[in-house]
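the sequence and its predicted three-dimensional model are supplied below.
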Amino acid sequence: MSLLDLAPVIPVVVIEDVDSAVPLARALVAGGLPVIEVTLRTPAAREAIARIADEVPEATVGAGTIRTTEDISASVAAGAEFLVTPGTTLALVEALDSSGVPYLPGAATVSEAMALAERGIKELKFFPAEAAGGVPYLKSLTGPLPDVRFCPTGGIRVNTAPDYLALPNVGCVGGTWLTPADALAAWDWSRVEKLASEAAALR
């Protein structure tokens, strides 16, 4: 099954404390969101991916903010089951093709989406979603690019996610609102689970 069809929202998480990775993942899964993107923005990220992959088998954990070939190899070695990039270069997409795991390459323009579609890649991350045109922009792509689907990410909130999910070319959205920094700092997993439950009910 496509990554875009596993859940209406993919939590995009920034993990500072590696010890919080497993309880965080368990809270998201308990709330109904089994697909988790851990961004490579902190020193704890790769170890967090490894721990989630090892200790939360019901989660599908991936690595986000993939920018280099080394990011790809290290993330797959840590146990990442999918990869997500903020944008896409030729060298990066060739390395992604060789990674052996599913991936969502980032695109923000029609030309970028067309270039990826020419390579047979028709499921993309649309980033930064709100800044790049949001719902109206994606809606305008349904005509010229009817066979391309997106996971818009960036600036989306629980109240705007349904507008994206209503579009025929959107499979799911990426969301950072599910794991607020203050909730993670306080280890408030019940709050994370509640936010995940609300997001899971969006579709």
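Sure, I can see it.

contacts, neighbours, all on C-alpha from now
Will do.

what about the strands in this structure?
Assigned by DSSP state E, the chain shows strands spanning 9-13, 35-39, 60-64, 83-84, 103-104, 106-107, 123-126, 149-152, 173-175.

next one for the comparison:
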Amino acid sequence: MTTIPRSGADVLDLAPVMPVVVVEDADQAVPLARALVAGGLPGIEVTLRTPAALDAIERVAQEVPEAVVGAGTVVNGEQARAAAQAGARFLVSPGCTPALAREMADTGLPALPGVATVSEAMALLELGLTELKFFPAEASGGTAFLKSLTGPLPQVRFCPTGGITARSAQGYLALPNVGCVGGSWLTPAALVGEGRWDEVTELARAAAALER
């Protein structure tokens, strides 16, 4: 069984890549999680973008103890509480307000709140948060932006997500302030829809081998 993360730092350290998963059918959640874990990626972010998401989180939490399942696209306190109740081990938001930061903290779960600017990162630093999501990464300046933050904000580590590919991931992971990257390339809709779990495992294995 994988160790339960107690902090945002623990979430960033799970693996080089955090699969960002959109689950349309909750029946696919368990075999999908098992395929990712088999490839060496225990941390799985299930985005709250579909009606099946909370059910998927609950099933993975109950049936795949080797996985560390979290909830992504958390945009309000109600979602944060529902995800925690479903068994999520961590929370990820695309952006963050002070109210959302408080409500995520109130669940007791580690969180990666999202930022896209220096001021947003500084505002969360004032709340004591040093592990953040950088989203949308490619559209917000990519590796050049993150590299520019190593001087003024050396204490912050990021999980950049949004537009990152298997080819560009290594460039992000080479930065000292990047703990892991979030990626949707690991779970293409065609592979998931057709239950081609061995191929998902191979994609996960290649991602798990990336250096950081």
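Cool, the structure landed. None of these values were measured; they are calculated from a predicted model.

could you export the strands of structure 1 as TSV, including distance to residue 187 of structure 1 and mean neighbour count?
Output for the strands of structure 1, formatted as TSV (distance: least, C-alpha to C-alpha, whole Å; neighbours: other C-alpha atoms under 10 Å):
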stretch	distance to residue 187 of structure 1	mean neighbour count
strand 9-13	14	27
strand 35-39	17	25
strand 60-64	20	26
strand 83-84	26	24
strand 103-104	30	24
strand 106-107	31	26
strand 123-126	29	28
strand 149-152	28	26
strand 173-175	19	25
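
which one of those lies closest to residue 191 of structure 1?
strand 9-13 (14.0 Å; C-alpha to C-alpha).

corresponding residues in structure 2 for the closest one?
Mapping strand 9-13 of structure 1 onto structure 2 (TM-score structural alignment) gives residues 17-21.

how about stretch 131-151 of structure 1?
Going by TM-score structural alignment: stretch 131-151 of structure 1 matches residues 139-159.

flag every buried residue along that stretch.
Buried residues in stretch 139-159 of structure 2, counted by 16 or more other C-alpha atoms under 10 Å: 140, 142, 143, 146, 147, 149, 150, 153, 156, 157, 158, 159.

how close does the match of strand 9-13 of structure 1 sit to structure 1?
Compared with structure 1 after fitting, stretch 17-21 of structure 2 has a mean deviation of 0.2 Å; criterion: mean C-alpha distance after the TM-score superposition for structure 1.

just give me the match in structure 1 for residue 67 of structure 2.
So residue 67 of structure 2 corresponds to residue 59, using TM-score structural alignment.

how close does that match get to residue 156 of structure 1?
22 Å (C-alpha to C-alpha, to the nearest Å).

counterpart of residue 169 of structure 2 over in structure 1?
Per TM-score structural alignment, residue 169 of structure 2 is aligned with residue 161.

could you pull up the residues touching the closest residue to that match other than its chain neighbours?
Distances taken as C-alpha to C-alpha, 6 or more residues apart in numbering place residue 173 nearest to residue 161 of structure 1, at 6.9 Å, with adjacent residues excluded. Neighbour list for residue 173 of structure 1: 8, 9, 10, 151, 152, 153, 156, 161, 164, 165 [criterion: C-alpha atoms under 8 Å, 6 or more residues apart in numbering].

name the nearest of these relative to residue 179 of structure 1.
For the contacts of residue 173 of structure 1, the nearest to residue 179 of structure 1 is residue 10 (11.3 Å; C-alpha to C-alpha).

wait, doesn't residue 8 of structure 2 sit right on residue 112?
Yes - the pair residue 8 of structure 2 / residue 112 is scored as a contact, 6.1 Å apart, by C-alpha atoms under 8 Å.

picking that back up, skip the chain neighbours and tell me the closest residue to the match of residue 67 of structure 2.
Excluding its sequence neighbours, the residue lying closest to residue 59 of structure 1 (C-alpha to C-alpha, 6+ apart) is residue 34, at 4.7 Å.

same check on residue 68 of structure 2?
Nearest to residue 68 of structure 2 is residue 43, by C-alpha to C-alpha, 6+ apart, at 4.7 Å.
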